[in-house]
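Chemist: Model the structure of this input:
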Amino acid sequence: MDFDVERTGHDYCSVPEAAAVDMVLHENSELKSQVEDLRKQLAQSKIIHRFGLQRFAGSDDDIRFYTRFATYNHLMAFWKLIEPATHRMIRSNSKVFKEPGNTRALPAVDELFMFLVYLSLGLKQKDLGHRFQVHQTTVSRIITTWVNFLYFVLGSVCIWMPKEQVRAHLPEEFHKFRDTQVILDCTEIRCQTPSSLLLQSEVFSNYKSHCTFKALIGMAPHGAITFVSALYAGSISDRELFKQSGIIDLLTPDMAIMVDKGFLIDRLVPCKIHRPVFLTKGKQMSVDEVTHTQSVARLRVHVERLIRRVKEHKLFDTVIPMSISGSINQLFTVACLLVNYQCGPLVKAWSH
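Modeler: Below is the predicted model of the structure:
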């Protein structure tokens, strides 16, 4: 039997209208745009909430607080200087960073940031681990790696200046002492009292009435650090430290050094010494001696201000635990060398 079929159903082969297609494409485009915006917001949120350099990039006050660098731009300029050498950096476990499969827990610039925060604030490694969201052993490895890296990278740059360069940058305040090559002073940082009585006697400083490490720092007249000795046991005298530091080999007869009256080094150096006049018992200073002493004191205060900049790294405000005594020499040296990059001139007029 034949039946006539009335074709009144939907035609699935028909092509949708062009307007409907355009609407679907437009909706897809809007959804993609929204997804991309959400991804950007998520990435920005991670940066804001993650304790890293980019979180503080917009605040020079925060950069100074966490790193001691004057501004974010100063820090980035320093990073550009050392970044090429980081590809040859060796971790504290002797594995080269670039080895296959050996990845960083943090970007290299954030590892530097962590190290600077450690120096600047003296935070415990456990605290840094919580802030940067890494394990404490990773913090320890990063700090050891970066202090050794910066010790060799910055230490490879000769900071001792030829006398011609020192004269070329001589501030007008030194017009009476134009032959001054370097201003010297000793400084001490407190350390934990060793359990060994022998070691206690070696590191105990009568001046500080505490166990200390002691170093000699030299400053060019215009304010740059040009000499840093190794750290010695706190019981060493200024004279003996000067003798062992190695600076004598850098001095020539046409130079002069400026020191405090406690440096009894006249027979050790081949050059002239600018020093406050000793006041012997029963003797009164002449007018010239008073003027000379006051002039030297006014200029010597700048090396004390420079040392204070070094000790603005709060790590040295605390008693140094014996657990880091093996790396304290590198830590202190790096802190001293960083001052030449972190800060502006000691006196504003010297910047011209």
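
Chemist: Going by C-alpha atoms from here, please, whenever you check contacts or count neighbours.
Modeler: Fine.

Chemist: ok so Thr280 is a strand residue?
Modeler: No. Looking at Thr280 with DSSP: H, G, I helix; E, B strand; the rest coil, it is coil, so not inside a strand.

Chemist: show me the contacts for it.
Modeler: By Cα atoms under 8 Å, 6 or more residues apart in numbering, Thr280 lies in contact with nothing.

Chemist: Another for comparison:
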Amino acid sequence: IGIAPQGLITFISKGWGGRTSDKYLTENCGVLDNLLPGDSVLADRGFTISGSVGMYCARLEIPAFTRGRPQLAPSAVEATRKLANVRIHVERVIGLVRRKYTILKSTIPSELLVARDGTNTGLDKIVLVCAALTNLSAPIVPFG
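Modeler: This is a model prediction of the structure:
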């Protein structure tokens, strides 16, 4: 999922199988193709896609960690705090979509997992509509 700083959903990938790694999915779902120079991609520690993100002149933002040191440097603490504030908004948007559209919480019939038109499964279409309706709703990320 791609989310703009204002909280709008800007990208939804198609569904992938449960054994697909996060790295493979990110590098192959198309989200990176939408990056512009200077964009930021938020990721967790150990998510090694900096080379892929860098090819688009974008930045991979990962929270700092102590890695054997007793504490973080003050600049790293501040940068991690700012990242955490942005990540909260991302989690709020994802949580809103999950809570608001109960169809996403229910058991999905297997026929919705097959692409009948050759491009999108029924589930992909449902998720896309839920994301679009979320974008048309009142924003949950404060402006300013």
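
Chemist: Next, count neighbours for the aligned residue in the first structure for Asn34 of the second structure.
Modeler: Superposed on the first structure with TM-score structural alignment, Asn34 of the second structure falls opposite Leu250. A count of nearby residues for Leu250 of the first structure, using other Cα atoms under 10 Å, gives 12.

Chemist: what secondary structure does Thr10 of the second structure sit in?
Modeler: strand.

Chemist: Next one: the aligned partner of it in the first structure relative to Val139 of the first structure, how far apart?
Modeler: Correspondence of Thr10 of the second structure to the first structure, assessed by TM-score structural alignment: Thr226. Using Cα to Cα, to the nearest Å, Thr226 of the first structure is found at 31 Å from Val139 of the first structure.

Chemist: Looking at these two, which is more packed in?
Modeler: Neighbour comparison, Thr226 of the first structure and Val139: the larger count goes to Val139, with 25 against 21 (by other Cα under 10 Å).

Chemist: Quick one: map the more buried one onto the second structure.
Modeler: So, by TM-score structural alignment, Val139 of the first structure is left unmatched.

Chemist: where do the helices sit along the second structure?
Modeler: Taking DSSP state H as the criterion, the second structure carries its helices at 22-28, 50-54, 74-100, 122-136.

Chemist: Next, format those as JSON lines and append distance to Val114 of the second structure and mean neighbour count.
Modeler: What follows is the helices of the second structure, written out as JSON lines (distance: least, Cα to Cα, whole Å; neighbours: other Cα atoms under 10 Å):
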{"stretch": "helix 22-28", "distance to Val114 of the second structure": "19", "mean neighbour count": "14"}
{"stretch": "helix 50-54", "distance to Val114 of the second structure": "30", "mean neighbour count": "16"}
{"stretch": "helix 74-100", "distance to Val114 of the second structure": "22", "mean neighbour count": "15"}
{"stretch": "helix 122-136", "distance to Val114 of the second structure": "7", "mean neighbour count": "17"}
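
Chemist: which residue lines up with Ile62 of the second structure in the first structure?
Modeler: Checking TM-score structural alignment: Ile62 of the second structure goes with Arg275.

Chemist: sorry, back to before: looking at the helices of the second structure, which is nearest to Pro109 of the second structure?
Modeler: Among the helices of the second structure, helix 122-136 comes nearest to Pro109 of the second structure, with 9.2 Å by Cα to Cα.

Chemist: That closest one - contacts with which helices or strands?
Modeler: strand 9-11, helix 74-100 (3 or more Cα pairs under 8 Å, 6 or more residues apart in numbering; DSSP states H and E).

Chemist: Leu25 of the second structure: what's it in contact with?
Modeler: Trp16 are the contacts of Leu25 of the second structure under Cα under 8 Å, 6+ apart.

Chemist: which residues in the second structure does the biggest helix by length in the first structure align to?
Modeler: When the first structure is parsed with DSSP H, its longest helix is helix 18-49. Mapping helix 18-49 of the first structure onto the second structure (TM-score structural alignment) gives no aligned residues.

Chemist: What residues sit buried inside the helix or strand that comes right after that helix?
Modeler: Next helix or strand after helix 18-49 of the first structure toward the C-terminus (DSSP states H and E): helix 60-67. Within helix 60-67 of the first structure, the residues that count as buried by 16 or more other Cα atoms under 10 Å are 60, 62-64, 66-67.

Chemist: so where is helix 60-67 of the first structure in the second structure?
Modeler: Going by TM-score structural alignment, helix 60-67 of the first structure sits over no part of the second structure.

Chemist: same for the helix or strand that comes right after that helix, what does it pack against?
Modeler: Remark: after helix 60-67 of the first structure, the chain's next helix or strand is helix 72-82, criterion DSSP H and E. The contact analysis (3+ Cα pairs under 8 Å, 6+ apart) places helix 72-82 of the first structure against helix 328-342.
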